[in-house]
Every structure is written in structure tokens, then in C-alpha cells.
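# sharing a model prediction with you, sequence too.
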Amino acid sequence: MKLKKIAALLLMMVLALTMTVQAETVLEPLPMDDLSFGAKPKDENYIANTAEKVKNQEYISHIGYEDESISVRIYKDRYADTDYVYAHVKISHPSQLRSAPASMDSEGLKNPSFRQSSKTRGRLIADAVNAVVSLNGDFHIKTDGKVTFRMGTQVRNNADGRYDLLIIDKNGDFSHLSGNKDKKNGPLFPLKADYTAYFEANQENMYQVFCFGPVLVENGVSVIDEKYLNKSIGSQNAAQRAAVCQLGPLEYMLVASYGNQTKGNKGMTIFEFAQACEMAGRALNPENGCLLAFNLDGGNSTTLNFKGIRNNKFSYVKVNCPDIERQLSDIIYFATLVK
């Protein structure tokens, strides 16, 4: 009898411990209708790069982050005589995919919003909102021809057919709104009336809208022709490029390429960058690749921020082209739910 009582007591203790652990790991979603942010990522959850440093090559000191709510891995590859880095991100809830304006970093600013025209370093915005990983946005303060809808709030609709629109819904899924095709003058992206009609029909489920483009990859395959011409984005220029991509439900990829300002790199045309995004998507998701890859503001604005060693201090660093750092108006980022 005593052994049975001891066994029963031990079983109760194990069950109580299991319930306690489960209670501790309940993850509460973040608000999806304001600029609040998650807890600070824990330094011990970052994964150091153990690969040997190669002379004359930039070294990424930390290549991952892992906790109960988010997984991030950083990779580096090369295509078209140009280096590019990409972050593979898996999250637990759509609210972890967030956006933030530069005014989040402005001291003394009581009510930061996407209506302000502030600019600052991407790593400072990332630090202000406790981002696990972040990428530059679409330079929303250039309002001419732009649509801005962030964190569930409509800011402006100045669409005039020059830019493509990435729409992220409240499930974290990507889609895009394109206009009609005009064979004589090239692609015609959404006009104000096109976006207004979409907004009126879908606003309850809209979460973020980024206005730049074009769509680079859809259903695993590049949709950009080698002769694609779009002067608004300098499509034929060899430059730095940035893209945000969806690989699957709550699974994403951030891509940033180098430019010719960095030794040994020529930069990518939009066609070459689309090819690189397709290859990176296939590397991470061999079966389906990128469901949708969307081009964001590029050139010197291209900024992938992650924590690493900077001036002998562990802090937010620019992973791509760290020697070139332009001020940004906004970022797209991923947050942890672990407090």
C-alpha cells in the first residue's frame, strides 16, 4: 500500500509540474491595431556563428534566434556576381509580423505614427520596438502615388498606377492588388479607385499594405522578365534590393542584396533579384518555394537588421552592406511573444 501511495504522489507531482510548465508557455498574441511591440528578445536565445572567419569577407557574428514563439535563421548566398542575405522566419501568431515608423525612435515624441515624416537608422527603430529581425519598408513618407495602411489603420490612398500593392491580411497571408495591363506603356498598377474598391470590400481583414513592388515571385516561380522595365524602381539598374516573402502559413523570408558600393559585388537588376528570391525560396521550401515575394524600397535603403557584434558590443547591426547605412522612414519586423 505504501508503494502505491508513493507512486500516486509522484504521479500527482509530475502532473502538477507539467501543468505549471504548460501554464508558463501560454503565448499571448500582441495587439494588431496599434504600434505596441513585444518583449525584448533574450540575448541567450541568439545563435552564434561558429564558422571560421574568411579573410576579406564580411562575417555575420550571429545567425539565428529561437524561442517558443519564433524561429529565425540567417543565410548568405551569391548570384549574378552579387552577395545576398536572407532570413527565414517562422512565427506562432500573425500579430508577430509588425511594422513601425521611424518616429518610434524619436525622443520626446508622444504619439508616433505613420503620418509623421521622421527618418532614422533602421537599427534604432528595431531597437525601439524590440524586433527579433527587421527589414526596411517602402519609404512611406514619399506620399506621391502611394498607399499607406499599417497595423490595421488606413493612413492614405494616393494610388496613381505607378506602384504595386502588397496586402497582408490578419492571418498573416500575402496577396497583391494589380491593375490592368497596358501593352503600349507597360504595367499599370492600381489606381486610387482600384484600391478604394478593394478597401471597402476587405477592410475588416486587412492588416498591412506595402506600396512598392513589383511582385517578384508567385507560386514558386519568378514572374519578372529579363527585359522588364519600370523606371519608378530602376528595374534595369544593378543595385541593392530588398524583398519580403511568404513561404507558407506563418512562414516568411526577408531578402537583402548587396550593391556595387561593396567590393566584389556588381548589384542586381530586378530580374536577377527575382531569380535570387526564387532560388532562396526553393532552398528553404523545396516543394513550393515562395508563395509570393514582393519588392520593397531598395538602393542604399536596403537594410536587414539582426543582433550581432558591433564595436565589441552585442547590439542591432545591419547584416547586409554594414558600411552603408541610410536613414529609413519605416520597417517591417518580427517580434517574440515570450516575455
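Good, I have the coordinates.

# please count neighbours and contacts with C-alpha atoms only from this point.
Will do.

# could you point out which element follows the helix ranked longest in the chain?
When the chain is parsed with DSSP state H, its longest helix is helix 2-24. The first helix or strand that comes after helix 2-24 along the chain, using DSSP states H and E, is strand 46-48.

# let's bring in a second model and compare:
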Amino acid sequence: MRSFFSKPYRWAAIFSLLLMGAVTFVLLDTFVIQKSVVVVESPSAMAAQETAVTQSDPVITENSYEDENININIETVQKYDSTIYVADIQVSDVSYLKTAFANNTYGRNIKATTSETAAAQNAIFAINGDYYGFRDGGYVLRNGTTYRDTARSAGDDDALVIDNEGNFAIVSESQTSMAALSDNWQILSFGPGLVENSQITVDSSSEVSQAMTSNPRTAIGQISELHYVVIVSDGRTSESTGLSLLELAQEFKDRGCTTAYNLDGGGSSTMYFNGEIVNNPTDGKSSGEREVSDIVYFGY
């Protein structure tokens, strides 16, 4: 045994194997190994238990939905060498703006496609959320319940707070404690903020981490009380380049949004309406929906 370890190259080989094993475990822990923390009752099921919603027969077309509580209109725009899907949404109460976890479970690497999670909630309209399960930090408050109170440590830590009246605000997690925010309706942690007080807050050099300048995007904004705009863009294809954050922010400002916030994009970007996927999800290499941790949706 002593003679075996007397050769330096053997120590190097053993160290290399241990290093590879550690790296493999970190990758598996980050991207693959599921860690279920809390099984959550379906938001749609909870709503049904709490109140009996009187819902008349909706008027539905290929790109619109209208009943006494929810009004949705979707248009497709060609701009910036990209295909952009814009949903104008008005609701009668913030309770119709909901979020849901994949498989109704809060945890690490618990994933499903946006359309799968939306269908499970009987969502009328849905988009991918902030992919909270990809990170250990970032505030997570959903449908009035706090699940994670750990702030992100990086400098880009804008969070979107939706209060109990449905109004949007963008806060810095490093400067605002979860205790001060817990009495709200939703908190989404991705960013950055795009528009605040009707002013664009990004510029031509702004980007998310190491992402490309133009990407598939998902973002949400507010025009006025209970009146929202959702934008999803295709990208990374010859037919649709994708948007920069500045272009995305400009689109929200042009539509009268006082606040707008960037959500997870790239291969995650998905818009779902009335049982169908509206956009063309892709990460630039393969087509189709990416499985994600959560969705933002409108429905009962």
C-alpha cells in the first residue's frame, strides 16, 4: 500500500477522481436531485374552498377571453426583428392573479412545463415564473404565503412585490427584509426591474448574468389598478432574434406601464392561453418548453 501511494502521479489521479466526483455531485444537486420542502394545496382548489365564485359563461376567441372578472386580449407584434406576444389583462380582484409551483410542491429541482402546471390549475392564461428552484437565494412569497426569506447576495437583486391590492413595486432584496414584505400577495425574484415610476431603468448594456444581448423574454408590467401587460418574445432563431432588456422595457413604457419587471427568459419563456402554447419556446438549440419551477397565471 505504501509503495502504491509513493508515486506522485497516483496521488494526482486520486485527487482528480475526487474532484470529478465533487463537481458531479454539485451539478446533480443543482440541476437534477429533487428536494421537496413543502407540498402546497393547489391555488385553484383553495380558492374553490374559500369562496364560491359566480362565473358566467365567458366569451372566448382565439386571442381573447372575457367574463365578469377577467378580460384578456393577446396581440402578436413584429418588431426589433422579433416576434412579440403582448397580453393586455384586466381583473376585478387581485385574487385572480395567482402563482403556482410545479407539481404543487415547493422545493429544489421540482419542475414541470408551464403548460402542464397551468393545466393542473385550470389557468386561463399563464407564463413561466422566476424559476426560484434554480437558486438557494431570492425571496419566495406566493399567494400570500412565505416560502423563502433568504435574500440574494448578488448586486442585481431586484424583486417584484405585488401587494394585496394588486399593485406592483420593485425593491432591492439586500435593502429590504422579508419581514417587512411578508404581508403581501406575491414576491417574484429574478429581474431586473425594467420600468419604475413610468421611467425605464435599464440601458443598452443591461443583461441578466451571462445571457446574450437578445433573448426570448418573459416580463410583466402594470398600467393601472388591476390592469396588467404581459410580454413574451420569441428569440434565438432565424425568424426571431429576441429582445434586449432595453427593447423590452421600451415596449412596456410605450404601452403605458408605470412598473415592469423581467422574469426568467431564454428557453423558459412560455405564454399559455386557453389550453394552448401561444409562442414558440426554444433555447436556441432545441424547440419546445423547458421544465420550470413555477408559473404566474390568471384564473379561478
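That came through fine. Computed from a predicted structure; not experimentally measured.

# list the contacts of the residue sitting nearest the centre point of structure 2.
When CA atoms, centre = their mean is applied to structure 2, the residue found nearest the centroid is G129 (1.8 Å). G129 of structure 2 makes contacts with 99, 188, 263-264, 292-296, as judged by CA atoms under 8 Å, 6 or more residues apart in numbering.

# S257 of structure 1 maps to what in structure 2?
Taking TM-score structural alignment for the superposition, S257 of structure 1 sits opposite S233 in structure 2.

# and what of Q208 of structure 1?
Per TM-score structural alignment, Q208 of structure 1 is aligned with Q186.

# wait, its match touches Y147, no?
No: assessed by CA atoms under 8 Å, Q186 of structure 2 is found out of contact with Y147, at 10.9 Å.

# what residues are shared contacts of the two?
By CA under 8 Å, 6+ apart, Q186 of structure 2 and Y147 have these common neighbours: 140-141.

# which one's more surrounded, the two?
Each of Q186 of structure 2 and Y147 has its neighbours counted (other CA atoms under 10 Å); Q186 has more, 26 against 14.

# residues in contact with the more buried one?
Per CA under 8 Å, 6+ apart, neighbours of Q186 of structure 2: 99, 140-144, 160-163.

# next one: A126 of structure 1
Neighbours of A126 of structure 1 in contact, by CA under 8 Å, 6+ apart: 132-134, 305, 316, 331, 333.

# go again using 10 Å as the cut-off
Contact analysis of A126 of structure 1 by CA atoms under 10 Å, 6 or more residues apart in numbering lists 100, 102, 104-105, 132-136, 305-307, 316-317, 330-335.

# same deal with L188 of structure 2?
99, 129-132, 138-142, 158-162, 170, 261-263, 296.

# now T218 of structure 2
By CA under 10 Å, 6+ apart, T218 of structure 2 lies in contact with 85, 127-130, 230-234, 248, 261-266, 268-271.

# which residue in structure 1 lines up with it?
Matched to structure 1 by TM-score structural alignment, T218 of structure 2 sits across from A242.

# and the closest residue in space to its match that isn't next to it in sequence, what element?
With CA to CA, 6 or more residues apart in numbering as the criterion, A242 of structure 1 has its nearest non-adjacent residue at 4.6 Å, and that residue is A256. Using DSSP H and E, A256 of structure 1 sits in strand 251-257.

# next, the buried residues of stretch 138-147 of structure 1.
138-141, 145-147 (16 or more other CA atoms under 10 Å).

# where does it end up in structure 2?
Counting by TM-score structural alignment, stretch 138-147 of structure 1 corresponds to 130-139 in structure 2.

# A335 of structure 1 and K40 touch, don't they?
Yes: between A335 of structure 1 and K40 there is a contact under CA atoms under 10 Å: 8.5 Å.

# now do the shared contacts for these two.
Shared contacts of A335 of structure 1 and K40, counting by CA under 10 Å, 6+ apart, come down to 129-132.

# returning to that earlier point: mean per-residue distance, the strand holding A256 of structure 1 to structure 2?
On superposition with structure 2, the mean distance recorded for strand 251-257 of structure 1 (mean CA distance after the TM-score superposition for structure 1) is 0.8 Å.
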